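Q: the sequence and its predicted three-dimensional model are supplied below.
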Amino acid sequence: MTRVFTMTHKHFAKPEDPVYVPLQVGRAAHEDLGYLGDDTGDSISDLNCYYGELTGIYWVWKNYEGRENIGICHYRRFFINEKMELLKEADYEEILSRYDIITSKAMYADVPYQEYYAKAHHIEDLEEEGQVIKELFPDDYPVFCEVMQGKKHYFGNLMVTSRKLFDEYCSWLFAIFFELEKRIDVSSYDEYHKRVFGFLSEQLLLVWITARGLTVYESRVGISEEKAETKEFKLAIGQLIKMGQVTQARQMFYEILKVRPDIQLEHSDLKHEIPDIEQILYICELEEQNGIPGMMAYSKELPVLTEHLKKLRTLLEQEEWKKEAMDYFTVTDTSDIAVEVILRNDMNLKEDWKRKLEKWKKRK
């Protein structure tokens, strides 16, 4: 038997397979969504703003009495097979007959993980975490150091393993965090960075697995929808564009990304639209400053502008601009500003953008 608890803070289209059990995290401080909640019995639900989905993991550890294999996934992230199909109970049990634990496929940073973490979070928290491990679990400390200097990492605390190993992991993890709580001060952190224990835990799974020499099956992860915060971000920017408030939209773009850098990650921005939105806002503001109607005359709907930018990029990449391209440039009143920005930022053109820009200016 296997039970995969699906952590959520919102309503979602839950899988029909009964192996997946929705669990609302942070229910102590939020509206009851009608799912099983993490706020009964022995609970840390009220600490969800600091722990994220870990409050659900804690609840399962302390309150769920079943001895089945235990799994953790998210409302929009599920383990899938090579055919992109959701894993079923029989799949989990077959895999766990050969491996100790199922995780997401490993990802690799371009720098050691310690530097990678420091780019978006408070590095002193990670360092203090290491100190706690050194004191509480000294045999694991060399592995902690090794993993932090490596580039491999997992994401999202996604896993499926035996009940025995799940309990052992939780006992280890929360012993570290309950001590770490006493040592770090998050009172000045914004809402995003307050989820410090959720962020710190992602790499600790790799530390624990490595230190115990567990055999690992790294599974594909299917993402069913964009992150809710990413959707809200795009809607907010789109509304300002619709109102013609380009400068305000651009200011909001950077203000939000400063406090919520996660919304632009590959697993959040599934359509990879945020870099295009940034370019659209830049073009529109430059055009506005130069009194050029340009993109905002073409449309004030962000989805339309996103497709328009993609079309322009595809056409401008062509070596020869044929009638279809020239007609599109004319009908959409494509400005010199838009062309220069697109060409300068198009990775496919590399060093060739200046020649293409000169060609554009001579097109008439």
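A: Received the coordinates, thanks.

Q: drop to CA atoms for contacts and neighbour counts, all remaining ones
A: Will do.

Q: report the buried residues of stretch 325-344.
A: 325, 329, 334-335, 337-344 (16 or more other CA atoms under 10 Å).

Q: then stretch 303-323?
A: Under the neighbour-count criterion of 16+ other CA under 10 Å, stretch 303-323 has 305-306, 308-309, 312-313, 315-317, 321 buried.

Q: what do you get for stretch 141-155?
A: Result for stretch 141-155 [16+ other CA under 10 Å]: buried residues 141, 143-144, 147-148, 150-155.

Q: for comparison:
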Amino acid sequence: MQAKIYVASHKLYQMPSDPLYQPIWVGHSKSSNPFDLPAGWIGDDTGDNISDKNSSFNELTALYWAWKNSDADIIGLVHYRRYFSLNHKKGLNNVLNSKQLGDLFKNNQIVLPKKRNYFIETNYSHYVHAHHAEAINKARELMNPTYQTSYDKIMKRTDQHLFNMLIMTHQQLDEYASWMFNILFKLEKEIDTSTYNQYEKRVFGFVGERLLDIFLDANDKKYVEAPFVFEEKQNWLRKGASFIYRKLFH
């Protein structure tokens, strides 16, 4: 089976040499130079696309492009700084390769990054301490009762799959993306983001992250988790302080 993992990026960045990976420039429709794509890259503004929505959908414009335009049997999405890595080591030589992917898909149809656990925060409280509550609340209203039951269950948990990172068979992706984008496009019409700051205007990408586990639970989907790495240094002291500040003062 043919597999392709799309690497979402909004700028020039070093990419894996493995042909499994396809760099995709997100938000390319608003690029100041439409011919600035490096060799081997594609833009998310070709074919059936939502490139114009990148400022509010984040890397989901790349997922939409892959869903609508890729002919691969297995489709994945990672970020230019965040990759699956079975040995959990940084470096592009350590990212998930074609053989490892094939082994994972011998008995699975969905691969996800390991969950992030907040321990002292539920998924719902973590979201509303970091973002406007309006969108995540409205998203629930747009779901049928089965999905609302899963929403309530997932939002009470303290762990979740994040980053809109995933690898799925085309069939599984079609089922998930059809449902998720339907919710997000309806949500666009329901909330007014004109008073949101630039960061909060990325709301549909943030909500999209939270929809994945709801979809999995509602449809009793089986999956396997894989380690992932962030290729750059992270200031964990700052991230921890920000986490506590939001919980206490947001």
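A: Okay, I see it. Since this is a predicted model, take the numbers as computed values, not measurements.

Q: what's the longest helix that structure 2 contains in contact with?
A: The longest helix of structure 2 (DSSP state H) is helix 170-190. Residues from elsewhere that reach helix 170-190 of structure 2 (CA atoms under 8 Å, 6 or more residues apart in numbering): 64, 67, 72-75, 109-110, 135, 138-139, 142-143, 204, 207-208, 211-212, 215.

Q: alignment lookup: residue 236 of structure 1 to structure 2.
A: Using TM-score structural alignment, residue 236 of structure 1 has no partner in structure 2.

Q: so residue 236 of structure 1 sits in a strand?
A: No - using DSSP: H, G, I helix; E, B strand; the rest coil, the assignment for residue 236 of structure 1 is helix, not a strand.

Q: how near is the residue mapped onto residue 202 of structure 2 from structure 1 to residue 130 of structure 1?
A: Aligned by TM-score structural alignment, residue 202 of structure 2 pairs with residue 195 of structure 1. According to CA to CA, to the nearest Å, residue 195 of structure 1 stands 18 Å off from residue 130 of structure 1.

Q: circling back to that earlier point, out of the contacts of helix 170-190 of structure 2, name the ones that lie in helices.
A: For those, secondary structure assignment (DSSP H) places 64, 67, 135, 138-139, 204, 207-208, 211-212, 215 in helices.

Q: which residues in structure 2 form helices?
A: Under DSSP H, structure 2 gives helices at 54-57, 60-69, 98-104, 123-130, 133-141, 145-156, 170-190, 203-218, 236-249.

Q: for those, give me CSV that also has distance to residue 197 of structure 2.
A: Below are the helices of structure 2 laid out as CSV (distance: least, CA to CA, whole Å):
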stretch, distance to residue 197 of structure 2
helix 54-57, 11
helix 60-69, 20
helix 98-104, 39
helix 123-130, 13
helix 133-141, 14
helix 145-156, 25
helix 170-190, 16
helix 203-218, 10
helix 236-249, 16
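
Q: tell me the most buried of those?
A: helix 60-69 (a mean of 23; mean count of other CA atoms under 10 Å).

Q: in structure 1, what range does that helix match?
A: Mapping helix 60-69 of structure 2 onto structure 1 (TM-score structural alignment) gives residues 54-63.

Q: tally of neighbours for residue 190 of structure 1?
A: 11 (other CA atoms under 10 Å).

Q: quick one, what contacts it?
A: residue 259.
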